[in-house]
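# Next input, structure requested:
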Amino acid sequence: MFISGVGGTGKLFLIEAIKCLVDDIWHPKSGEIMCAIVAPTGIAAFNVGGLTIHRLFQLLIEHEGKTAGYWALSKEAQKRIKMTLKNLKIIIVDEVSMVSNLNLAYLHMRLEDIFGTDEWFGSKNILFVGDLLQLPPVNGRPVFKKISNKLVKTRLGVANAVNIWKETVEYDELTINERQKGDETFFKMLDFVRHGSLTDETID
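I've put the predicted structure just below:
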């Protein structure tokens, strides 16, 4: 599931509400993660009280602009992460616009490895949150783009590419903007900026 919405529609509030609900229902023990909140950058992860995708799922990061590959975990590392996530109920990925299509594939593969299944994302509930009109991946193609056949062969070791986003994600949108409530003119101007359609008339 992908939940979108412009700034001020309550995406962060929704994430916090889901986290509280999971904790209230299942009462995770110390060191146990039932609601995994992750983001593609350290600042984004800090803002939602989570971890980076790379840290929690132990994915390699790019170095000097070079796209990272995918490496299977050692038996010891896999054992540790399985213990941490053994009762995982949901994964929330915030600021999904900055996640590349290749990193989405790496996340899927890591979850397959951790939970021992070939189902999408290890058969775990996963919620993507963000606005695809905001910042794109620093190095890579947007999460909703199909990975090229060449990249699939060199990075993933498989023959044919699949558009993971299109195959797995349903869409919904938060539409009530509480932040700009009561200021329709300012809200419309921000929407023009968001879509890259700001005109001289709008500025005036």
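# Only C-alpha atoms from now on, for both contacts and neighbour counts.
Will do.
# Now do the helices in this structure.
11-26, 42-47, 53-56, 75-85, 101-115, 149-151, 164-168, 184-194, 200-203 (DSSP state H).
# Tell me which of those helices sits most buried.
helix 101-115 (a mean of 21; mean count of other C-alpha atoms under 10 Å).
# and that one, what does it pack onto?
Helices and strands touching helix 101-115, as assessed by 3 or more C-alpha pairs under 8 Å, 6 or more residues apart in numbering; DSSP states H and E, comprise helix 75-85.
# and the helix it packs on, how far from the chain's centre?
Relative to its chain's centre, helix 75-85 lies at 21 Å (C-alpha atoms, centre = their mean, to the nearest Å).
# and if you look at stretch 134-147?
Centroid displacement of stretch 134-147 relative to its chain, using C-alpha atoms, centre = their mean, is 11 Å.
# List the contacts of the spatially closest residue to Met98 that is not a sequence neighbour.
The shortest distance from Met98 to any residue that is not its chain neighbour, by C-alpha to C-alpha, 6 or more residues apart in numbering, is 4.1 Å, and that residue is Pro137. Applying C-alpha atoms under 8 Å, 6 or more residues apart in numbering, we find Pro137 in contact with Ser97, Met98, Val99, Ser100.
# how about 10 Å then?
Pro40, Val96, Ser97, Met98, Val99, Ser100, Asn101, Asn103, Val143 (C-alpha atoms under 10 Å, 6 or more residues apart in numbering).
# returning to that earlier point: with distance to Ala36 added, can I get the helices of the chain in JSON lines?
As requested, the helices of the chain are exported to JSON lines (distance: least, C-alpha to C-alpha, whole Å):
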{"stretch": "helix 11-26", "distance to Ala36": "8"}
{"stretch": "helix 42-47", "distance to Ala36": "11"}
{"stretch": "helix 53-56", "distance to Ala36": "8"}
{"stretch": "helix 75-85", "distance to Ala36": "8"}
{"stretch": "helix 101-115", "distance to Ala36": "12"}
{"stretch": "helix 149-151", "distance to Ala36": "28"}
{"stretch": "helix 164-168", "distance to Ala36": "19"}
{"stretch": "helix 184-194", "distance to Ala36": "29"}
{"stretch": "helix 200-203", "distance to Ala36": "41"}
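# Which among those is found nearest to Thr67?
Evaluated over the helices of the chain, closeness to Thr67 peaks at helix 101-115, with 9.1 Å, by C-alpha to C-alpha.
# Direction-wise, compare that closest one with helix 75-85 and give the angle.
Interaxial angle of helix 101-115 relative to helix 75-85 (axes from the mean of the first three to the mean of the last three C-alpha atoms, to 10 degrees): 90 degrees.
# Next, the structure of the following sequence, for comparison with the previous one:
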Amino acid sequence: MELKLADNPTIEIVSEKAFLDALEKTNADALETLSEKQEEYKRIWSTARSVGRDFHGLTDGQKKAFDLVKEGKNVYLTGLAGTGKSYIVERIIEWAQTSGLNVITCAPTGIAALNVGGSTVHRVLCIRPGRTLEKDPHPFVPTDSPLPDCDLLILDEVSMCRMDLFDYLSAVLKIAGKIRKQKGKGLCQLLVVGDFCQLPPVITNEERRFLEEKYGYDVGEAFAFQSSEWAFWNFEEVELCEAIRQRDAHFVAALNACRFGDKNGARWIEQHALVNPLPDSIILCSTNAQARDENMQRLNALKDEEMTFVAHVTGEVLKSDMPTDEELSLKPGARVMALVNNSEDTFMNGALGTVINCDGPGALVRLGLVPFCWTRH
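Predicted structure coming up:
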């Protein structure tokens, strides 16, 4: 990096204490903000923790979320990966259905909807994906909509739900609430799940221009909590801090620090990382192109004949909602990962496996110790 300075300025190297003293005199507000950020980082490092290998039942955070939903509260459930957000949502759904409540589960994208066994928000609302960007989208409840009968609506991966879509969803739920009132029922209960530190909504430049024209300000990432309707639901926030997937408490704290933008988390991971990677370790890539190149190099290194599988697409499916490419090349020995949850709980999203055979009508994949057959179309 080249630093260009004009007019021969004087550069003085000072200690951190001297810098903070000068900052306090010239900009006390900035110093207060810096201090608050440091305190927040300390809290992050201290709150994230792991549970023991022999742990069974619900963590404190999971139990709190469960109890709040049972009390009829609207809940925003968040937390770093591996803290059991999906698990407690499944338990809540089981409880609700056993209690005679009608539950609708949905997500902003097709892939996310597959993982929770639900539908996309657009399908639930009976609208096309672009409708919420219109200046006056006229929220409505179709006569055959399930929303007037819905007692609990679960919105997963809420971080990917754009602000205008959440506003539209809220407006439709209010209309459905008027229908429910005629039947002696209250407004639908809302449980939103996700982590705003993870994937934001996808916004094109044209959509951003439309959103800023609609809302009258810079919408930034256009998260759901920025919407006009978010405050109406008065969410009880529950952050899960007890990691179940990871057993190293220090690693969990470092991951949580990275999640909130604390560079010390990345430094901790770098300091404790192996100098030489394990032979079968997973490589994290910053772009899809890098991941594709790495995968092709590994695939080409295998000696067996390559087989190409072509997806069978039913109905209108956006390419952005497809879990994987329409054409998938495999060889025996290739490492693969499940991209959706199996409805029969045979495998879960993220499960790793190895291709055993792929010269027939399908591919035989060993996931862990259980072979799984994936049929080619």
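# In structure 1, what stretch matches stretch 157-176 of structure 2?
Under TM-score structural alignment, the match for stretch 157-176 of structure 2 in structure 1 covers residues 95-114.
# one step back: map the residue nearest to Met98 of structure 1 across to structure 2 for me.
Checking TM-score structural alignment: Pro137 of structure 1 goes with Pro201.
# now swap in Glu170 of structure 1 and tell me
Residue-level alignment of Glu170 of structure 1 against structure 2, with TM-score structural alignment as criterion, gives Glu236.
# show me the contacts for the closest residue to its match other than its chain neighbours.
In space, Glu236 of structure 2 comes closest to Val75 once its chain neighbours are excluded; the distance is 4.7 Å by C-alpha to C-alpha, 6+ apart. Shown in contact with Val75 of structure 2 (C-alpha under 10 Å, 6+ apart): 65-66, 68-69, 154, 189-193, 233-238.
# most neighbours, which of the contacts of Pro137 of structure 1?
Neighbour count (other C-alpha atoms under 10 Å) singles out Val96 as the most crowded of those, with 28 neighbours.
# Quick check: it vs Phe186 of structure 1, distance?
26 Å (C-alpha to C-alpha, to the nearest Å).
# likewise Lys19 of structure 1?
The value you get for Lys19 of structure 1 to Phe186 of structure 1, if C-alpha to C-alpha is used, is 32 Å.
# what's the answer for Ala68 of structure 1, then?
Between Ala68 of structure 1 and Phe186 of structure 1 the computed distance is 41 Å (C-alpha to C-alpha).
# What of Ser100 of structure 1?
For Ser100 of structure 1, the distance to Phe186 of structure 1 under the criterion C-alpha to C-alpha works out to 31 Å.
# dump the residue contacts of the closest residue to Lys89 of structure 1 other than its chain neighbours.
Excluding the flanking residues, the one nearest Lys89 of structure 1 by C-alpha to C-alpha, 6+ apart is Met34, at 5.1 Å. With contact set as C-alpha under 10 Å, 6+ apart, Met34 of structure 1 has these partners: 19, 22-23, 26-28, 84-91.
# now do Thr26 of structure 2
So, once contact is read as C-alpha under 10 Å, 6+ apart, Thr26 of structure 2 ends up touching Leu20.
# do that again at 7 Å, thanks
Shown here is Thr26 of structure 2, which makes no contacts under the criterion C-alpha atoms under 7 Å, 6 or more residues apart in numbering.
# Then Pro139 of structure 2?
With C-alpha under 7 Å, 6+ apart as the criterion, the residues that contact Pro139 of structure 2 are Tyr168, Ala171, Val172.
# if we take those, which one ends up nearest to Ala266 of structure 2?
Tyr168 (38.2 Å).
# Now do the contacts for the closest one.
Contacts for Tyr168 of structure 2 (C-alpha under 7 Å, 6+ apart) come out as Thr132, Pro139.
# now with 10 Å?
Contact criterion C-alpha under 10 Å, 6+ apart gives Leu125, Arg131, Thr132, Leu133, Pro137, His138, Pro139, Phe140, Lys174, Ser227, Ser228, Glu229 as the residues in contact with Tyr168 of structure 2.
# residues near the residue mapped onto the fourth one from structure 1, how many?
Taking TM-score structural alignment as the criterion, the aligned counterpart of Leu133 of structure 2 in structure 1 is Thr67. Using other C-alpha under 10 Å, Thr67 of structure 1 has 15 neighbouring residues.
# Could you find the closest non-adjacent residue to the residue nearest to the spatial centre of structure 2?
Among the residues of structure 2, the one closest to the centroid is Glu157, at 4.5 Å (C-alpha atoms, centre = their mean). Excluding the flanking residues, the one nearest Glu157 of structure 2 by C-alpha to C-alpha, 6+ apart is Gly194, at 4.5 Å.
# What's Arg194 of structure 1 aligned with over in structure 2?
Taking TM-score structural alignment, the alignment pairs Arg194 of structure 1 with Arg259 from structure 2.
# and the closest residue in space to that match that isn't next to it in sequence, what does it touch?
Leaving out its chain neighbours, the residue that sits closest to Arg259 of structure 2 by C-alpha to C-alpha, 6+ apart is Cys197, at 5.9 Å. With contact taken as C-alpha under 10 Å, 6+ apart, Cys197 of structure 2 is in contact with Thr78, Gly79, Leu80, Ser159, Asn256, Cys258, Arg259, Phe260, Gly261.
# try it again with 8 Å
By C-alpha under 8 Å, 6+ apart, the contact set of Cys197 of structure 2 is Ser159, Arg259, Phe260.
# Now tabulate these in a markdown table and tack on distance to Val355 of structure 2.
Listed next are the contacts of Cys197 of structure 2 as a markdown table, based on distance: C-alpha to C-alpha, whole Å:
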| residue | distance to Val355 of structure 2 |
| --- | --- |
| Ser159 | 34 |
| Arg259 | 33 |
| Phe260 | 37 |
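# between the contacts of Pro137 of structure 1, which is nearest Gly49 of structure 1?
Proximity to Gly49 of structure 1 was ranked across the contacts of Pro137 of structure 1 by C-alpha to C-alpha; first place goes to Pro40, at 13.0 Å.
# check contacts around that closest one.
Applying C-alpha under 8 Å, 6+ apart, one finds that Pro40 of structure 1 lies in contact with Thr52, Ile53, His54, Asp94, Glu95, Val96, Met98, Val99.
# circling back: kindly reformat the contacts of Tyr168 of structure 2 as CSV and extend each row with distance to Cys373 of structure 2.
As requested, the contacts of Tyr168 of structure 2 are exported to CSV (distance: C-alpha to C-alpha, whole Å):
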residue, distance to Cys373 of structure 2
Leu125, 35
Arg131, 40
Thr132, 40
Leu133, 42
Pro137, 45
His138, 46
Pro139, 44
Phe140, 43
Lys174, 45
Ser227, 44
Ser228, 47
Glu229, 45
